[in-house]
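**Q** Okay, structure incoming, though there's no sequence with it:
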């Protein structure tokens, strides 16, 4: 054993063990040495095996991205009557009736329940204040959004139409293969959470074509008016969470004025978000707009993760008015305006689409569009009677589009 003849020594140890004789201290020492060598070899083999597994994991790890379904894309294209007139202009004159009809009926029930809490005279006064404030949008001014029923008036006049737009915006992102089943979203000037509703409705539609993995959405609402946040969450709980397969969404409220936003005092996490969204919150007043854009730029720079995107949605006339231009079919002018807009926000273009109900960028009269909408566009069947009752509106409300959907990244 002392000469290092291990094979022969092992054979001798086995014979001694079979005979029942006791090992000498030298034989015990050699037996323990063999055991340690065996354990050491087993450990080395296990380490090598683990190392091999670690090199394989990145290649076999399931992708978080949702693979677009061609059947679903075809379904949406047909249901919404999508027509790609040119590289950037996408017309939509249809709707996913079942999804939006249920949303609309639930919203009408919610508003009726809310209005039933007020005496008729008090309700009329509160609605008049809120309507006058929100109608500033038509006068080219920025509303205060400070009245108790302003969220309800927004729900009635703009919410369904904006969810319709956001649904298609998220569809375009899905079509490009950019949606994850685990997403962190910051919604700036979020209102009642229209961005979250548009995404939730789209995922409901997708889930009827393909079995989605468990969806996890961390949704941060950055909004000045806490009443908008409260009403948005209240209706979310009534509508979204009553679904058979609700998405798993974590709501976080940051109640802060974007015009007075300060990074030092903010609870918005850094380098965290997959998407930061600004939907229809671009100011008419030039000084206010510059201040807001500077704050947006800082939030984008600090809040996006390395692979993150910014989704901007702005009405066509408002975008062109910023640069003192008129809408036209001049695509070069359109691209220049889009790029200038992104440059001011510290972003570079990934892609954009002009979502429109019409087949032309050129303006038309209100009378012409009203006739076109009545004949062609999907109607808000359940909301219209409510609007006619409280606002005295004579015509039917429709789902319509006139927005630029712009996807950008940090410049």
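**A** Happy to help now that I have it. Values in this document were obtained by computation on a predicted structure and should not be read as measured data.
**Q** From now on I want contacts and neighbour counts done on CA atoms only, so please keep to that.
**A** Will do.
**Q** host element of residue 217?
**A** Counting by DSSP states H and E, the element that carries residue 217 is strand 216-223.
**Q** So for the helix or strand following that strand, what gets flagged as buried?
**A** Using DSSP H and E, the helix or strand that follows strand 216-223 in sequence is helix 226-239. Residues 226, 227, 228, 229, 230, 231, 232, 233, 235, 236, 239 are the ones in helix 226-239 that count as buried (16 or more other C-alpha atoms under 10 Å).
**Q** Please verify my assumption that the first one contacts residue 255.
**A** The reference is to residue 226. Yes. With contact defined as C-alpha atoms under 8 Å, residue 226 counts as touching residue 255 (6.1 Å).
**Q** Which residues are in contact with each of the two?
**A** Counting by C-alpha atoms under 8 Å, 6 or more residues apart in numbering, no residue touches both residue 226 and residue 255.
**Q** The lengthiest helix in the chain packs against which elements?
**A** The residue-count maximum for a helix in the chain (DSSP state H) belongs to helix 25-60. Applying 3 or more C-alpha pairs under 8 Å, 6 or more residues apart in numbering; DSSP states H and E, one finds that helix 25-60 contacts no other helix or strand.
**Q** and here's the other structure:
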């Protein structure tokens, strides 16, 4: 068991809290500080050029506290590091999503072998969580005093896990997913198998449901090497080595959004500043300006062009009102479906071989042909087959949407069905 070594942050914490009080109430608070801390506080106030006329914004003070590696561990008081792998559940304030998501994580196999931390953003708008965590799980809980925003929240967690606490591996589960009991176990195996593979930057659970087009009895434990920017990072894992390689890029992005509201990310002048940074670095300018894509393209800049993803979907999304998806339920679940792999995997996972990919392609074409003949009365053309196979082997075949395109009546079939899916 290794205790976390934390810097003396009492004064900084008290200062951050003190700044949130009306200025007339601050004097009596000084009596609660030690002599050394009083001297430190006097020095901080002396350096604060606006202290006499303008109170420091409480959110900015809290952001500065948690983004400083010297003080960020103060939000996790009493926690003792036991493992080399941290499993982080990142959430906000949607209790109806958090409760089932947390229940699924706590059912995870081998969770007791890792350290489990909940990091809840949202400040005062987020109701405190009190999950029933088994005694054999090493557990920590962070409830942020202020709303950081998703981009800052993600950087804070990576910095805390890798720089401050010194973990070797990070596994992230976002708020709005239910995960399979073996999802975390799968990710840890994938992290281990890719440690020395300098092409792989991340490992992740596939976010699309392609199960109709794959023989899951044979390939449920398979993983495949896919392009780095494909898909969404709902459940993923990362090595400390990869974090260190891209830390400067992540920090550049974080500094741009540090004082901004996350909803302003796609608006000028902030969007223009992010794109100007992307232009300098050679990152495409037409991508969404999210923290996930910033991470993925930063990894590409440092030579990590690929990621490992599962063939089977070991999670199912819950939320249609998230940061990137503002859809009604029918539209959202029409895109992502509601199912995940329900069987049991015989570990460890194995990367698909060329022979595996040939077999998967044949199964995909056979299933596609059956659908076309059953609903359209014809065989799929070569473009439709090529599309389905390339997407399947690239880890991005959304079987739910493809099936919907085939089974819809001609009147309800969208232009995307022909232009994108060749139906």
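**A** Received the coordinates, thanks. This is a predicted model, so every value here is computed, not measured.
**Q** what's the TM-score for these two chains?
**A** Laid over one another, the chains give 0.25 as their TM-score (TM-score structural alignment, normalised by the length of structure 1), with 174 aligned residues with a C-alpha RMSD of 7.1 Å.
**Q** can you tell me the helix or strand for the nearest residue to residue 291 of structure 2 once chain neighbours are set aside?
**A** In this structure, residue 291 of structure 2 finds its nearest non-sequential neighbour in residue 151, 5.3 Å apart by C-alpha to C-alpha, 6 or more residues apart in numbering. Using DSSP H and E, residue 151 of structure 2 sits in helix 150-158.
**Q** before we move on, what about residue 223 of structure 2?
**A** Per DSSP H and E: strand 222-227 holds residue 223 of structure 2.
**Q** Relative to residue 274 of structure 2, how far out is the closest residue to residue 371 of structure 2 other than its chain neighbours?
**A** Counting by C-alpha to C-alpha, 6+ apart, residue 371 of structure 2 lies nearest to residue 406, which is 7.0 Å off, once chain neighbours are set aside. Distance, residue 406 of structure 2 to residue 274 of structure 2, by C-alpha to C-alpha, to the nearest Å: 40 Å.
**Q** One more: residue 329 of structure 2?
**A** Computed as C-alpha to C-alpha, the residue 329 of structure 2 to residue 274 of structure 2 distance reads 31 Å.
**Q** Looking at the two, which one has more neighbours?
**A** Neighbour count, other C-alpha atoms under 10 Å: between residue 329 of structure 2 and residue 274, residue 274 has more, with 20 against 13.
**Q** isn't that one right next to residue 256, touching?
**A** Yes. Using C-alpha under 8 Å, residue 274 of structure 2 is in contact with residue 256, at 7.2 Å.
**Q** tell me the helices in the stretch 151-300 of structure 2, going along the chain?
**A** With DSSP state H, counting those that start in this stretch as the criterion, the stretch 151-300 of structure 2 has helices at 183-194, 216-219, 240-257, 270-281, 291-301.
**Q** er, the stretch 51-200 of structure 1 actually
**A** Ranges of helices in the stretch 51-200 of structure 1, per DSSP H, counting those that start in this stretch, are 70-79, 97-115, 120-134, 150-154, 160-175, 194-207.
**Q** Of those, which is nearest residue 368 of structure 1?
**A** Among the helices of the stretch 51-200 of structure 1, the nearest to residue 368 of structure 1 by C-alpha to C-alpha is helix 160-175 (19.7 Å).
**Q** Please point out which parts of stretch 246-260 of structure 2 sit buried.
**A** 246, 247, 249, 250, 251, 253, 254, 257, 258, 260.
**Q** next one: stretch 102-118 of structure 1
**A** Neighbour-count burial for stretch 102-118 of structure 1 flags 103, 104, 106, 107, 108, 110, 111 (criterion: 16+ other C-alpha under 10 Å).
**Q** Grab the two from the residues you listed that are most spread out in space.
**A** Distance extremes for these: the farthest pair is 103 and 111 at 12.3 Å, using C-alpha to C-alpha.
**Q** sorry, back to before: generate JSON lines for the buried residues of helix 226-239 of structure 1, with distance to residue 339 of structure 1 as supplementary columns.
**A** Below are these laid out as JSON lines (distance: C-alpha to C-alpha, whole Å):
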{"residue": "226", "distance to residue 339 of structure 1": "33"}
{"residue": "227", "distance to residue 339 of structure 1": "35"}
{"residue": "228", "distance to residue 339 of structure 1": "32"}
{"residue": "229", "distance to residue 339 of structure 1": "32"}
{"residue": "230", "distance to residue 339 of structure 1": "36"}
{"residue": "231", "distance to residue 339 of structure 1": "36"}
{"residue": "232", "distance to residue 339 of structure 1": "33"}
{"residue": "233", "distance to residue 339 of structure 1": "35"}
{"residue": "235", "distance to residue 339 of structure 1": "37"}
{"residue": "236", "distance to residue 339 of structure 1": "35"}
{"residue": "239", "distance to residue 339 of structure 1": "38"}
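**Q** from those residues, which is closest to residue 273 of structure 1?
**A** residue 229 (19.6 Å).
**Q** thought that closest one was touching residue 253?
**A** Yes. With contact defined as C-alpha under 8 Å, residue 229 of structure 1 counts as touching residue 253 (7.3 Å).
**Q** out of the helices of the stretch 151-300 of structure 2, which comes closest to residue 387 of structure 2?
**A** Checking the helices of the stretch 151-300 of structure 2 against residue 387 of structure 2 by C-alpha to C-alpha gives helix 216-219 as the closest, at 20.4 Å.
**Q** list the helices and strands that closest one packs on?
**A** Judged by 3+ C-alpha pairs under 8 Å, 6+ apart, helix 216-219 of structure 2 is in contact with no other helix or strand.
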